[in-house]
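Colleague: Give me a 3D structure for the following:
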Amino acid sequence: MDRLILYIGNKNYSSWSFRPWMALTGCGIDFEERLIPFDFEAGNPRIREISPTGRVPVLYHGDICVWESLAIIEYAAEIFPDAGIWPKARRDRAVARSVSMEMLSGFRALRNACPMNIRRKQARLEVSDDVCTDVERIETIWRELRAASGGPFLFGAFSAADAMFAPVVNRFDIYDLVHSEDALAYMAAVKSHPAWTKWQSAAVAEPWVVAEDEV
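Modeller: Sure, this is the predicted structure:
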């Protein structure tokens, strides 16, 4: 089988790269990582050489190209059905895909106001009512799913749903947006996962600094 090649952007900033990287790494799937840094003011032109959208992440598997975070995760789940990317139970898989899609398409206020930045020191950020609404909805998702599964992750064991929310864990942490015991416990579980700590270590060591826009 051809090896998976995952193209990503800066680990400090690229939330969409983080999601499939975390899913694949957290589920023990072997892949080659190729990082194309956002080290140009208008982005790195090398990305357009490998991405049909001019954005990362992009996955190559032989002559197959898959773009967009959730599509990459679904493709990996298809070719590695026993890796545990999605929960085992059909009902749980349905819910996991639903909340992952909600994360993909929603929470625009939070993403715009609070970019992912692994290196940022924790400091309280005053946010709009729209951001607060996003935060409350995410906290509800986390609380209800962990209550049903028993934790420590959303569906008990780590899954793609946790990977989809991983950048939000960073946002909630560095901007000091949540204080509930349930949310903080979930965040602690995600931040202690070996895949998270590996990404974090690499992000902190990166030399690049770019504007804090969503990437």
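Colleague: contacts and neighbour counts: CA atoms only from here.
Modeller: OK.
Colleague: residues near I79, how many?
Modeller: Counted with other Cα atoms under 10 Å, residues neighbouring I79 total 9.
Colleague: Quick one: residues contacting it.
Modeller: Residues counted as contacts of I79 (Cα atoms under 8 Å, 6 or more residues apart in numbering): none.
Colleague: Who are the packing partners of the longest helix belonging to the chain?
Modeller: Ranked by number of residues, the top helix in the chain under DSSP state H is helix 129-149. Under the contact criterion of 3 or more Cα pairs under 8 Å, 6 or more residues apart in numbering; DSSP states H and E, helix 129-149 touches helix 108-113, helix 181-191.
Colleague: which residues are in contact with that helix?
Modeller: If you take Cα under 8 Å, 6+ apart as the criterion, helix 129-149 is touched by 99, 107, 109-110, 113, 152-156, 177-178, 182-183, 186.
Colleague: Kindly report the same for stretch 66-76.
Modeller: Identification of contacts with stretch 66-76 by Cα under 8 Å, 6+ apart yields 16-17, 19-20, 23-24, 51-52, 56-60, 85, 100-101, 104, 160.
Colleague: before we go on, could you also do this sequence so I can check it against the first one:
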Amino acid sequence: MADFTLVIGNKNYSSWSLRGWLMARIAGIEFEEIVVPLELPETQPTIRKYTPSGRVPVLMHRGLAVWDSLAIGEYLNDLKPEAGLWPASAAARAHARSISCEMHAGFVELRNNMPMNIRASYPGKGMVSAVRADIERITSMWRDCRKRFAGAAPKDDGFLFGQIGAADAMYAPVVTRLRTYGVTVDSDTDAYCKAVLAYPAMKEWMDAAKNEPWLIAGYELD
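Modeller: From the prediction side, this is the model:
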């Protein structure tokens, strides 16, 4: 039996679950996975069995509950520093945490107008001016990280800081949104998105999302 249990929502829709799940996979831990379908009458009572926050993801480890994707990333980094969830360089690490916190706290227009829906295709939908501004800010950060930090990393696999880490997990749902909504991006951004989508754990998540039986009407824009 695994030491860790990760409680998540629907893989097709739950962006925060994707973040926490990817961090667990990057850390290389073995974990049991519990999927709680969202927006059903039993959703909240079920999640509150694991955390009083009533939100997913939640990482359970030896009687301890850690909720919120960033908190999960920090906890796993404490346990598995060799996994490289955060960059080795102090400057790169500070920058990675800064952009991760910006994702955590911001980009509300993008979230509201382009909800994560991995198996859907809605080209052109949701692109209001405030969403465009969010996307421009995000993609400029991606280009800046690649230019300033990726080349200095021990290995550059195409991710923000060279090797995949917590910051990439934080922005992975944005990558899926750009794909779902057919957003045209520059060549550097496109290369980064392709690296994220090709990451084996990301492909595993997306394949599972496409095969889920649940539908949430508010995320289906047809």
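Colleague: thinking again about what came up before, pick the one among the contacts of helix 129-149 of the first structure closest to R46 of the first structure.
Modeller: Among the contacts of helix 129-149 of the first structure, A113 lies closest to R46 of the first structure (Cα to Cα), at 27.9 Å.
Colleague: that older thread, JSON lines please, covering the helices and strands packed on helix 129-149 of the first structure and showing distance to V204 of the first structure.
Modeller: Output for these, formatted as JSON lines (distance: least, Cα to Cα, whole Å):
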{"stretch": "helix 108-113", "distance to V204 of the first structure": "21"}
{"stretch": "helix 181-191", "distance to V204 of the first structure": "14"}
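Colleague: closest one to R3 of the first structure among those?
Modeller: helix 181-191 (27.1 Å).
Colleague: Report the aligned residue range of the second structure for that closest one.
Modeller: Matched against the second structure by TM-score structural alignment, helix 181-191 of the first structure falls on residues 187-197.
Colleague: quick one: that stretch to the first structure mean distance?
Modeller: Following superposition, stretch 187-197 of the second structure is found to deviate from the first structure by 0.6 Å on average (mean Cα distance after the TM-score superposition for the first structure).
Colleague: to the chain's geometric centre, what's the distance from that stretch?
Modeller: Centroid displacement of stretch 187-197 of the second structure relative to its chain, using Cα atoms, centre = their mean, to the nearest Å, is 15 Å.
Colleague: Nearest residue to the alignment partner in the second structure of F107 of the first structure in space, please, no chain neighbours.
Modeller: Under the alignment (TM-score structural alignment), F107 of the first structure maps onto F107 of the second structure. Setting aside the residues directly before and after it, F107 of the second structure is nearest to D134 in space (Cα to Cα, 6 or more residues apart in numbering), at 5.7 Å.
Colleague: That neighbour and Y192 of the second structure, how far apart?
Modeller: Counting by Cα to Cα, to the nearest Å, the gap from D134 of the second structure to Y192 of the second structure is 17 Å.
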